[in-house]
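Peer 1: Got a sequence here, can you model it:
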Amino acid sequence: MNFLQTADSVRYQRMTSAELRENFCMEGMFRAGELNLTYTDVDRALVGAAVPLKHQPLSLPTHKELASDYFCERREVGVVNLGESGRVEVDGKSYVLAPLEFLYISRGSRTVNFFSDGDTPAEFYLVSYPAHRETETVHVTMDKANTVELGSIEGSNERVIYQAICPGVVDSCQLVMGVTRLSKGSVWNTKPPHTHRRRTEVYLYFDFPEDERVFHFMGQPHETRSLPLAPKTAIASPYWSIHSGAGSCNYSFVWAMGGENQQFDDMDHLSLGDLG
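Peer 2: Below is the predicted model of the structure:
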């Protein structure tokens, strides 16, 4: 397991791009035949990817740092499939996840295994937060998610937000998770930007060509920084940081949040004029 110790709200201002990347980004997670995890100090979020090969399932392990007998002993997990159709088996029950389908795995689930049934593997992206109660494991297809259309072509930010793991859809403990897809001709997400001190967030950018980039904006509103991110790069956003991006083309991103409040619109809004 890798470890990501993020910089504080003062130190990041003096960092180079390479140092910012080292402190906030998770790159190279999606490797065929591997399950890779990163433990962050951003609300103790665990972020990872599992890319099982055909007839070679991968199991979600526990680690010394979790001090638990099994991974979900005190944790909940959100999973979304970014590859071909695959299966996730939780305590012996199998869930088939088509592309962009989600699985919420409850605290108390003892075994979690990932499978690819075809020659082209599934690509499971997962985010986990500590949980204080057991609920129920739930498979969420796109038609079950709350769908919100925002933005406009004129503002270069026409997008559809799919709220998959959230109140009213899944009874999670603190995890809120979904995916946002930008329309062709739109490049801005989360415009105007915002912060939310009551929870932290992790973004994973995907669904754009390898030679294109999304420029992720971060930092305190009066002192922002940006990083160009390749496809399937995740970035942790502490409570004090904005989290917004503009791409060289349209793209999609998975967002996952954990903290005190699960309300999606619990934001402290900013204007572009507030940024420095």
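Peer 1: use CA for all of it now, contacts and neighbours both
Peer 2: Will do.
Peer 1: correct me, but F217 touches S241?
Peer 2: No: look at F217 against S241 with Cα atoms under 8 Å: they stay out of range, at 9.0 Å.
Peer 1: out of those two, which sits in the busier spot?
Peer 2: S241 (23 against 19; other Cα atoms under 10 Å).
Peer 1: What spatial separation is found between the more buried one and T224?
Peer 2: S241 is 9 Å from T224, where distance means Cα to Cα, to the nearest Å.
Peer 1: Can you check which residues contact both of these two?
Peer 2: Taking Cα atoms under 8 Å, 6 or more residues apart in numbering as the contact rule, S241 and T224 both touch M218.
Peer 1: Show me the contact partners of stretch 2-22.
Peer 2: 23-24, 36-42, 219-220, 223, 225, 227, 240-241.
Peer 1: Please list only the buried members of these.
Peer 2: For these, a burial check counting by 16 or more other Cα atoms under 10 Å picks out 23-24, 36-40, 42, 219-220, 225, 227, 240-241.
Peer 1: between F217 and S241, what contacts are shared?
Peer 2: Contacts common to F217 and S241, judged by Cα under 8 Å, 6+ apart, are absent.
Peer 1: before we move on, back to that, narrow the contacts of stretch 2-22 to those in strands?
Peer 2: The strands, defined by DSSP state E, take in 36-40, 219-220, 223, 225, 227 from the contacts of stretch 2-22.
Peer 1: Max pairwise distance over those: which two?
Peer 2: N36 and E223 (32.5 Å; Cα to Cα).
Peer 1: ok, now how distant is L82 from V51?
Peer 2: Noted for L82: a distance of 10 Å to V51, by Cα to Cα.
Peer 1: I'd like the structure of this one too, to check against the first:
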Amino acid sequence: MNMEIRYAAHPQDVKSYDTARLRAEFHSGNLMVSGEINLVYTHYDRFIYGGVFPVWEPLSLPNYDALKADYFLERRELGIINVGWKGKVTVDGEEFELQNLDVLYIGKGKKEITFESIDPNSPAKFYLNSSPAHQSFPTVKATKEDANIVDLGTQVAANKRTIYQFIHEDGIQSCQLVMGVTELKAGNIWNTFPPHTHDRRMEVYFYFDLPNDQIVMHFMGQPQETRHLAVKNEEAVISPPWSIHAGAGTSNYKFIWGMAGENKSFSDMDGVPLQDVL
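Peer 2: A predicted model of the protein is given here:
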């Protein structure tokens, strides 16, 4: 059960990165591997993200030496979104069934977390976000119907999309984790454009429900020093607080966004006019 460590990078240094270095620092593939838990620990706000893909046997969330804790959630909270078929998460003996795009928030202090698929022939895939927590909040399950739903964009601009806000200041309560899903409508390809940064929070995007023969070009970097990453289905990108985070796909797609940092205000962002993007 792997947990990769990623260090923070200064924007002045990132200017000199070639494609391979940029991908090594900010891109994550192979998060959803059958029968495995694969997590990434980034030094940006000590955020953890990754995939749990149980098939024939349940998988238990392990403790990792990098956490220097007695158990994973001793000083952390956890958000889970199922991007596969029907599955089950057991939290200290309490069972929660999760359909596709159901969400489960688990607060600080829970000790035993187990993941399993209801039908191994149609397995669940659980995407995880975790951040440090200094207060404990109740475990809460939510469906898409429970989310705060925001429709944005236009067909003319090819960015018509629906945002499902799950873990946020007016939704499921957390210590600092913010999490939700954005779904692009058919015929629309752009997300988070015009772009923004939010210097008080970092963010991770996990792209999914993208056809395997299609890609998303994810744009990152300071607004005047943009770079791009080619992202495939079920891959993720770390977005530092100083970076824009936007993308254009060769098909419509969905992505999970997770944030942690100074506050939980979804609207706390610094917009960047298009004429200032280079």
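Peer 1: In CSV: the ones in strands among the contacts of stretch 2-22 of structure 1, plus distance to W188 of structure 1.
Peer 2: Listed next are those as CSV, based on distance: Cα to Cα, whole Å:
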residue, distance to W188 of structure 1
N36, 29
L37, 29
T38, 27
Y39, 28
T40, 26
G219, 17
Q220, 19
E223, 19
R225, 16
L227, 14
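Peer 1: Looking at the residues you listed, spot the one nearest N250 of structure 1.
Peer 2: Distances from N250 of structure 1 to those, taken as Cα to Cα, are shortest for L227 (16.8 Å).
Peer 1: What's that closest one aligned with over in structure 2?
Peer 2: Counting by TM-score structural alignment, L227 of structure 1 lines up with L229 in structure 2.
Peer 1: got the contact list for its match?
Peer 2: By Cα under 8 Å, 6+ apart, the residues touching L229 of structure 2 are 19, 22-23, 27, 217-220.
Peer 1: circling back: which residues do L82 and V51 of structure 1 both contact?
Peer 2: 122-124.
Peer 1: residues near G155 of structure 1, how many?
Peer 2: Neighbour number of G155 of structure 1 under other Cα under 10 Å is 12.
Peer 1: How about V52 of structure 2?
Peer 2: 29.
Peer 1: aligned partner of it in structure 1?
Peer 2: Under TM-score structural alignment, V52 of structure 2 pairs with A50 in structure 1.
Peer 1: before we move on, the earlier item: and L82 and V51 of structure 1? Which one has more around it.
Peer 2: In this view L82 of structure 1 and V51 are compared by other Cα under 10 Å, and V51 has more residues nearby, 29 against 24.
Peer 1: Spell out the residue ranges of the strands in the stretch 101-250 of structure 1.
Peer 2: When assigned using DSSP state E, counting those that start in this stretch, the strands of the stretch 101-250 of structure 1 occupy the ranges 102-105, 112-116, 124-130, 138-140, 146-150, 159-165, 176-182, 188-189, 194-195, 199-206, 214-220, 223-229, 233-237, 242-247.
Peer 1: The longest one maps to which residues in structure 2?
Peer 2: Looking back up the chat, that one is strand 199-206 of structure 1. Using TM-score structural alignment, strand 199-206 of structure 1 pairs with 201-208 in structure 2.
Peer 1: Quick one: distance of the matching stretch to the chain centre.
Peer 2: Counting by Cα atoms, centre = their mean, to the nearest Å, stretch 201-208 of structure 2 is centred 4 Å from the centre of its parent chain.
Peer 1: distance from that stretch to structure 1 after superposition?
Peer 2: Compared with structure 1 after the fit, stretch 201-208 of structure 2 shows a mean deviation of 0.5 Å (mean Cα distance after the TM-score superposition for structure 1).
Peer 1: So what touches that stretch?
Peer 2: Contacts with stretch 201-208 of structure 2, where a contact means Cα under 8 Å, 6+ apart, come from 44-45, 49, 83, 231-241, 253-263.
Peer 1: ok so, going back, and the strands of the stretch 101-250 of structure 1 as TSV, adding distance to L272 of structure 1?
Peer 2: Listed next are these as TSV, based on distance: least, Cα to Cα, whole Å:
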stretch	distance to L272 of structure 1
strand 102-105	33
strand 112-116	42
strand 124-130	30
strand 138-140	35
strand 146-150	17
strand 159-165	19
strand 176-182	20
strand 188-189	12
strand 194-195	10
strand 199-206	20
strand 214-220	12
strand 223-229	11
strand 233-237	19
strand 242-247	11
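Peer 1: Quick one, which of the ones you listed gets closest to E65 of structure 1.
Peer 2: strand 124-130 (13.0 Å).
Peer 1: angle of the closest one against strand 176-182?
Peer 2: Counting by axes from the mean of the first three to the mean of the last three Cα atoms, to 10 degrees, strand 124-130 of structure 1 lies at 140 degrees to strand 176-182.
Peer 1: so strand 124-130 of structure 1 matches what in structure 2?
Peer 2: Strand 124-130 of structure 1 maps onto residues 126-132 of structure 2, going by TM-score structural alignment.
Peer 1: which outside residues touch that stretch?
Peer 2: Residues contacting stretch 126-132 of structure 2 (Cα under 8 Å, 6+ apart): 45-53, 75-84, 176-177, 179, 258, 260.
Peer 1: how does it look with 7 Å?
Peer 2: Stretch 126-132 of structure 2 is contacted from outside by 46-53, 75-83, 177, 258, 260, using Cα atoms under 7 Å, 6 or more residues apart in numbering.
Peer 1: name the element the corresponding residue of structure 2 for G78 of structure 1 belongs to?
Peer 2: Under the alignment (TM-score structural alignment), G78 of structure 1 pairs with G79 in structure 2. Element membership for G79 of structure 2 (DSSP states H and E) is strand 76-82.
Peer 1: which parts of that strand are buried?
Peer 2: 76-82.
Peer 1: again with stretch 1-14 of structure 1
Peer 2: Buried, per 16+ other Cα under 10 Å, within stretch 1-14 of structure 1: 4, 6-7, 12.
Peer 1: By how much does the strand holding G79 of structure 2 deviate from structure 1 on average?
Peer 2: Using mean Cα distance after the TM-score superposition for structure 1, the mean distance for strand 76-82 of structure 2 is 0.4 Å.
Peer 1: next one: that strand to chain centre, how far?
Peer 2: Centroid displacement of strand 76-82 of structure 2 relative to its chain, using Cα atoms, centre = their mean, is 10 Å.
Peer 1: before we move on, what about stretch 267-276 of structure 2?
Peer 2: In terms of Cα atoms, centre = their mean, the centre of stretch 267-276 of structure 2 is found 21 Å from the chain centre.
Peer 1: Residue range in structure 1 corresponding to it, please.
Peer 2: Mapping stretch 267-276 of structure 2 onto structure 1 (TM-score structural alignment) gives residues 265-274.
Peer 1: List of residues touching that stretch?
Peer 2: Under Cα under 7 Å, 6+ apart, the answer for stretch 265-274 of structure 1 is 192-196, 221-222.
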